[in-house]
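Quick one, structure for this:
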Amino acid sequence: MRVTGPLVAAGLVGLVIVWAELVHWRSSRRLTNPDHGGTEAVVVLGYRNPRADRANALNRWRVRAGLRSIDPGAPSTRLILSGGPYEALVMARYATEVRGYAGEVVCETESRGTWENVRNVIPYLEDRERIKIVSNPLHAEKARRYLWRQRPDLAARLVPAADYRPGEWAPLKPFFAAYGLLDLAQSERRLAARNR
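Here you go, the predicted structure:
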């Protein structure tokens, strides 16, 4: 049987999609512990949002992933939305006004990058038994790495969030995987240089 060019191309595309799914799945679990129940903090990391009146598509998705990460059996949940003022506030509005979330919400509005996201939410994590960090899985892994560097005692409370679903964002996952892996490698180099 002769294999044609379109068949080979389709096979390669399929392999790239499967690779991206595996990268995201693995990243969504890395640097977490088994979920043991108890009070929780769900930290949603914002993405640049140039408008003050509406969350962009990525921030809306991150909020939805944050809301589905909430354990309905938790005795207490604190939803923490972290980013610049536009990101945190528009995500909070989206969570409460559009998605109907009625629980505790904290807006952290001073961060200008992932390291600051993590540093600035630490006061809201101290009294929580479980911590979930929500973003694109590779970005959330980066934030978890930063928490391990800044506060290993709190990082020991990290459990998986629900920011990975098979097939979700499938057409963009190869790009997100490639960019995320490169970003993780660069952040590790920066952390290593900082420790010298």
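
Every contact and neighbour count from this point should use C-alpha atoms.
Noted.

Next, the buried residues of stretch 87-106.
87-95, 105-106 (16 or more other C-alpha atoms under 10 Å).

Please provide the structure for the following sequence as well, for comparison with the first:
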Amino acid sequence: MRRRAGLAIAGVAALAWGEWLNWRWSRVLVGNGGGASEAVVVLGYRNPQATANLINRWRVRTGIRSISADGAHGTRVIFSGGAAGGGTAEAQLMADYAKSVLEFEGTVLLEDQSATTWENITNVIPLLEDVDRIKIASQPAHALKARAYLRRQRPDLAERLVRADDYRTGEWTVVKPLLALYGLWTLRGLKADERKVSL
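Below is the predicted model of the structure:
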């Protein structure tokens, strides 16, 4: 009985830890940017098949729901990601999913050359120069990494970063501890000042 109780407590603690860490990451390196124009950058994930995979479908939904209520038509959604294994570019697969399945009718731009997160950021910068608010949509740890990369490459644009709707309590709860562990590993290269919660 005690063993079961201990396992149950450990399981609840792991779930709470995963929730907390993902919540925290979604609030790092973002501000309260104002202004009328907005861009949502949706980062692709390895996608060798002919349609958007589970991760990319979730990222597209996250990007679409991140559009400010007052900016639905003025927001540009930028899908970023090159071709995995010589197939169709991740950006194109995500855009196709957004239009055909989610029936998104807003402005869509494609960046279809990137193979890494650093390249994602490098290649979308020209598409961000004239917007007031920038949101990066992905899993919270990955989005934080991308925000840190934007800060390193273009600190002036990084000042325009605001939160995407990439964290929701109870969403992916069961896998959040695994996402948190993986996130800790992928974020190990971030500096101390790139880990501070902004809000």
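
Columns secondary structure and distance to residue 158 of the first structure on top of the buried residues of stretch 87-106 of the first structure, output as TSV?
TSV is the format used below for the buried residues of stretch 87-106 of the first structure (DSSP: H, G, I helix; E, B strand; the rest coil; distance: C-alpha to C-alpha, whole Å):
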residue	secondary structure	distance to residue 158 of the first structure
87	helix	23
88	helix	22
89	helix	25
90	helix	26
91	helix	22
92	helix	23
93	helix	26
94	helix	25
95	helix	22
105	strand	19
106	strand	19
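
Tell me the one of those residues nearest residue 138 of the first structure?
Residue 138 of the first structure has its nearest neighbour among the buried residues of stretch 87-106 of the first structure in residue 87, at 19.3 Å by C-alpha to C-alpha.

what does that closest one align to in the second structure?
Per TM-score structural alignment, the equivalent position to residue 87 of the first structure in the second structure is residue 90.

mind listing what the aligned residue in the first structure for residue 155 of the second structure touches?
Residue correspondence to the first structure (TM-score structural alignment): residue 155 of the second structure is matched to residue 152. Not one residue lies near residue 152 of the first structure by C-alpha atoms under 8 Å, 6 or more residues apart in numbering.

Residue 18 of the first structure: helix or strand, and which one exactly?
Using DSSP states H and E, residue 18 of the first structure maps to helix 5-29.

Can you check which part of the second structure the helix or strand following that helix sits on?
Following helix 5-29 of the first structure in sequence order, the next helix or strand is strand 40-45 (DSSP H and E). Aligned using TM-score structural alignment, strand 40-45 of the first structure spans residues 38-43 in the second structure.

Strands of the second structure, start to end?
Using DSSP state E, the strands of the second structure run over residues 38-43, 75-80, 107-111, 133-137.

Distance to residue 30 of the second structure added to the ones you listed, as CSV?
Below are those laid out as CSV (distance: least, C-alpha to C-alpha, whole Å):
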stretch, distance to residue 30 of the second structure
strand 38-43, 13
strand 75-80, 18
strand 107-111, 23
strand 133-137, 9
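
right, and the ones you listed - which one's nearest residue 18 of the second structure?
Residue 18 of the second structure lies closest to strand 133-137 among the strands of the second structure, at 18.6 Å (C-alpha to C-alpha).

Can you state the mean residue-to-residue distance of that closest one versus the first structure?
For strand 133-137 of the second structure, the mean distance to aligned residues of the first structure following superposition is 0.2 Å (mean C-alpha distance after the TM-score superposition for the first structure).

what does that strand contact?
Contacting residues not belonging to strand 133-137 of the second structure are listed as 33-43, 59-60, 62-63, 66, 128, 143, 146-147, 160-166 [C-alpha under 8 Å, 6+ apart].

Buried subset of the residues you listed, written for PyMOL?
To isolate the buried subset of these in PyMOL, counting by 16+ other C-alpha under 10 Å, use the following:
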select buried, resi 37+38+39+40+41+42+43+59+60+62+63+66+128+143+146+147+160+161+162+163+164+165+166
